[in-house]
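**Q** Quick one, fold the following:
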Amino acid sequence: MARGGINKALVQKARQVILTRGENPSIDAVRVELGNTGSKTTIHRYLKEIEEAERGRQTAPSLSEQLGNLVSLLAEQLREEAQAAVAQEREQLALERLDYQDQIRQAESRIEQLEGQSSTLGEQLNAAQQTLQHEQQKCQQVELENARLAQANADLEMRLIDRDSQIASLEDKHEHARDALEHYRQASKDQREQDQRRHEAQVQQLQVELRQLRQTLIIKQDELTQLNRDNARLLTEARQMQKDQRAQEQHLTQKTQALEIARSTLTGMERTNDALEQRCRALQDEVARLGEATDAQAQRAQGLQERLSEALAQLKLLRHAPPAVPGNASSP
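**A** So this is what the prediction gives:
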């Protein structure tokens, strides 16, 4: 803590020590004795007041003057000590206030940083939610595509059944035609052979179409299998994104709790600052009370000086009063 300064009593004490050593109490000597503190102007003023007081005492001052000087010196010393104490307290309070203001600024900076992190995490969470919605939409589209392919597969199976029915019907017709040709072999041999060739061509064509339909069905089944695999992969990615989202939400909760703790710390600092301001006001009231006490002591000293003057006046009257003559007093 910084020193509160010098006063007249310290200067007088240092001057007396220098005189005791038999040295000249100059301004520099007194300042060295005080520990190289205080301005030379102040030391010079105090030395001048002390020397004038001593010259006044050397001219045989009265008792009332000595008492007044003593009371004035004590009052001056008391006021200077009180002012020095108040100055020290004010300086300490100023240092403490600066310290708390630095802490408050650091807390505000930390709060701004946490709020920025919270905003960033919120943006990341929104982006993750949008990505999850997009993936869900893709999953829905894949499911719709699977349903469409399943319907197409069912349609192909129905077409195969129709083709099989047509082939069976043609085979039946062929049997009937062959039976009929047996009856008319001799009469319509050429016609029968022509019909048989046409029928065989149709059968071959139908067989070719059947093979093509079966190959198409195999391809569609492979595509359906691949789509099922993609759907499983997308579901796995969606679950992983949900886990990441929950982790980000927990991290955001931790950041929010840290922000609440910082805000509580800031509230405590504000309360401490209010307490320091109340203490400062109390010290100011104490300074005012000390000033009033000093004024009261000065009034008491003035009253004592007046009473002493009256006592000295009565003493002078008693000294100058004529002595009583024996025998002149009337007998009772």
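
**Q** drop to CA atoms for contacts and neighbour counts, all remaining ones
**A** Will do.

**Q** Just give me the residue closest to the centre of the chain.
**A** residue 111 (2.8 Å; C-alpha atoms, centre = their mean).

**Q** distance of that one from residue 117?
**A** Using C-alpha to C-alpha, to the nearest Å, we find residue 111 at a distance of 10 Å from residue 117.

**Q** same question, residue 250
**A** 14 Å.

**Q** now residue 135
**A** For residue 135, the distance to residue 117 - C-alpha to C-alpha - is 27 Å.

**Q** do residue 73 as well
**A** According to C-alpha to C-alpha, residue 73 and residue 117 sit 65 Å apart.

**Q** and what of residue 9?
**A** Residue 9 is 61 Å from residue 117, by C-alpha to C-alpha.

**Q** These two: who's more crowded?
**A** Legend: neighbour count by other C-alpha atoms under 10 Å for residue 9 and residue 117, higher for residue 9 (18 against 15).

**Q** where does residue 300 land in three-state SS?
**A** Under DSSP: H, G, I helix; E, B strand; the rest coil, the three-state class of residue 300 is helix.

**Q** buried set for the one helix or strand residue 31 maps to?
**A** Per DSSP states H and E, residue 31 falls inside helix 27-33. Applying a neighbour-count criterion of 16 or more other C-alpha atoms under 10 Å, one finds 27, 30-31, 33 buried in helix 27-33.

**Q** Check stretch 289-302 too.
**A** In stretch 289-302, counting by 16+ other C-alpha under 10 Å, buried: 290-291, 294, 297-298, 301-302.

**Q** Repeat that for stretch 252-271.
**A** Neighbour-count burial for stretch 252-271 [16+ other C-alpha under 10 Å]: 252, 255-256, 259, 262-263, 266, 269.

**Q** hang on, the earlier thing: between the buried residues of helix 27-33, which is closest to residue 104?
**A** Comparing the buried residues of helix 27-33 against residue 104 with C-alpha to C-alpha places residue 31 closest, at 41.9 Å.

**Q** In which helix or strand does residue 205 reside?
**A** Per DSSP H and E, residue 205 falls inside helix 189-320.

**Q** Following up with a second sequence; could you model it the same way so I can compare the two?
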Amino acid sequence: MAARNITHVNEFTLLGFSDIPKFQGLLFGIFLVIYLSIITGNTLIIIITKADPALQTPMYYFLRNFSFLEICWTSVTIPRMLINLWTKNRNISFLACAAQVCLILDLGVSECLLLAAMAYDRYVAICKPLYYLFIMNHKICVQLVAGAWIIGIPVVLGQTYQVFSLPFCGSTKLNHIFCEIYPIMQLICGDTSMSEIFIYADVVLFGIVPFLLICGSYVKIIFTILKLPSAVGKSKAFSTCSSHLMVVGLFFGSSIIVYLSPKSSHSAGTDKILSLFYTTLTPLCNPMIYSLRNKDFIVTLRKLCSKCARTENK
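**A** Coordinates of the predicted model:
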């Protein structure tokens, strides 16, 4: 009987926001504006930090890579959501769904590791300022960024293959806004406990460990800042670190809840909201958080704007 119920899957159906059909057009407009804002804001960060020689420091090198990662992250999910909302065709092929799951997991791992590298950079800059340029040399920065991008690939590929090689049965409708590993697992026949164990292990290795390293770095940073004799120095140090901490809180807060909570406790509505949080809200807020709280960035932006204005007047 179990064998008869196994379904040969060629495609899945992403239900997304189909439960609110009257708002499809409105949602399309909202997500289109959000996506364009994410692309514009993060691209602006890349251009500005690359154009000004004064911003050729390790901190801005990591920030450029982080902004590029955010563009990639949203480009994996939002365009597909926009297509579904516009065409009302919510079908996605088996391979496209597997590729989306793989990319989401891999980019999530890269974001965790890159945020940890950025925290380490701030730790060295504040706690060991005399050795900063020696420790955070260009070679080390490139290695940290390359590691963040590459290190999770084999694990994520293995995880994705393991989940999608399991038998599916019954419905192929995913009550989610994009292909994600837990909604996929709800369609799998039989015991998925081994897959869940591997997912939890990956979350601990690539999520919890970087998060604890970030927390440890900032505990030492805060103690060092409190020892600074100058109130101006304290204010500048706190301002530099607070933007990074806000991004860490937004990203890790929502993603850890999704991936560490038991599968039985997952509700479609809550998962949709939390997924939107770490795939859409965080990339949208990052440019504002980093630019509005960074005086060097604002000064460079004003310089570029004044140059553009002078060019147009000529």
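
**Q** List the TM-score for the superposed pair.
**A** Laid over one another, the chains give 0.22 as their TM-score (TM-score structural alignment, normalised by the length of structure 2), with 89 aligned residues with a C-alpha RMSD of 4.8 Å.

**Q** So which residues of the stretch 201-314 of structure 2 form strands?
**A** Counting by DSSP state E, counting those that start in this stretch, the stretch 201-314 of structure 2 forms no strands at all.

**Q** any idea how far the nearest residue to residue 292 of structure 2 once chain neighbours are set aside is from residue 109 of structure 2?
**A** In space, and not counting its chain neighbours, residue 292 of structure 2 is closest to residue 298: 7.1 Å by C-alpha to C-alpha, 6 or more residues apart in numbering. Separation of residue 298 of structure 2 from residue 109 of structure 2 (C-alpha to C-alpha) stands at 30 Å.

**Q** who's more crowded, these two?
**A** Neighbours per residue (other C-alpha under 10 Å) separate residue 298 of structure 2 from residue 109, with residue 109 holding more: 25 against 15.

**Q** Can you tell me the element the more buried one falls in?
**A** Assigned by DSSP H and E, residue 109 of structure 2 falls within helix 94-127.

**Q** Tell me the helix or strand right after that helix.
**A** Downstream of helix 94-127 of structure 2, the first helix or strand assigned by DSSP H and E is helix 132-135.

**Q** tell me the angle whichever helix or strand comes after that following helix makes with helix 94-127.
**A** As assigned by DSSP H and E, the chain's next helix or strand after helix 132-135 of structure 2 is helix 138-150. Angle, helix 138-150 of structure 2 to helix 94-127, by axes from the mean of the first three to the mean of the last three C-alpha atoms, to 10 degrees: 150 degrees.

**Q** quick one: contacts of helix 138-150 of structure 2?
**A** When contacts are defined by C-alpha atoms under 8 Å, 6 or more residues apart in numbering, helix 138-150 of structure 2 is touched by residues 58, 61-62, 65, 107, 109-111, 113-114, 117.

**Q** From the residues you listed, pick the one nearest residue 44 of structure 2.
**A** Distance to residue 44 of structure 2 across the contacts of helix 138-150 of structure 2 (C-alpha to C-alpha) is lowest for residue 65, with 12.6 Å.

**Q** What about the nearest residue to residue 107 of structure 2 once chain neighbours are set aside, how many residues nearby?
**A** Excluding the flanking residues, the one nearest residue 107 of structure 2 by C-alpha to C-alpha, 6+ apart is residue 73, at 6.3 Å. By other C-alpha under 10 Å, the residues close to residue 73 of structure 2 number 22.

**Q** Could you verify that residue 73 of structure 2 is part of a helix?
**A** Yes. Per three-state DSSP, residue 73 of structure 2 lies within a helix segment.

**Q** how much space between it and residue 256 of structure 2?
**A** 17 Å.

**Q** go on, residue 37 of structure 2?
**A** 26 Å.

**Q** now residue 27 of structure 2
**A** 26 Å.

**Q** And for residue 38 of structure 2?
**A** For residue 38 of structure 2 relative to residue 256 of structure 2 (C-alpha to C-alpha), the value is 23 Å.

**Q** Likewise for residue 169 of structure 2?
**A** 28 Å.

**Q** These two: who's more crowded?
**A** Relative neighbour count places residue 169 above the other of residue 169 of structure 2 and residue 256, with 19 against 16, counting by other C-alpha under 10 Å.

**Q** tell me the secondary structure for residue 15 of structure 1?
**A** Residue 15 of structure 1 is classified as helix under three-state DSSP.

**Q** Assess the claim that it and residue 31 are in contact.
**A** No. Residue 15 of structure 1 is beyond contact range of residue 31, at 9.7 Å (criterion: C-alpha atoms under 8 Å).

**Q** Next, the buried residues of stretch 61-73 of structure 2.
**A** Across stretch 61-73 of structure 2, burial judged by 16+ other C-alpha under 10 Å covers 61-71, 73.

**Q** With stretch 70-89 of structure 2 instead?
**A** Neighbour counts over stretch 70-89 of structure 2 (16+ other C-alpha under 10 Å) mark 70-71, 73-74, 76-78, 80-82, 84-85 as buried.

**Q** what do you get for stretch 290-302 of structure 2?
**A** So for stretch 290-302 of structure 2, counting by 16+ other C-alpha under 10 Å, buried means 290-291, 293, 297, 300-301.

**Q** can you redo these as JSON lines with distance to residue 140 of structure 2?
**A** Below are those laid out as JSON lines (distance: C-alpha to C-alpha, whole Å):
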{"residue": "290", "distance to residue 140 of structure 2": "23"}
{"residue": "291", "distance to residue 140 of structure 2": "25"}
{"residue": "293", "distance to residue 140 of structure 2": "27"}
{"residue": "297", "distance to residue 140 of structure 2": "24"}
{"residue": "300", "distance to residue 140 of structure 2": "26"}
{"residue": "301", "distance to residue 140 of structure 2": "28"}
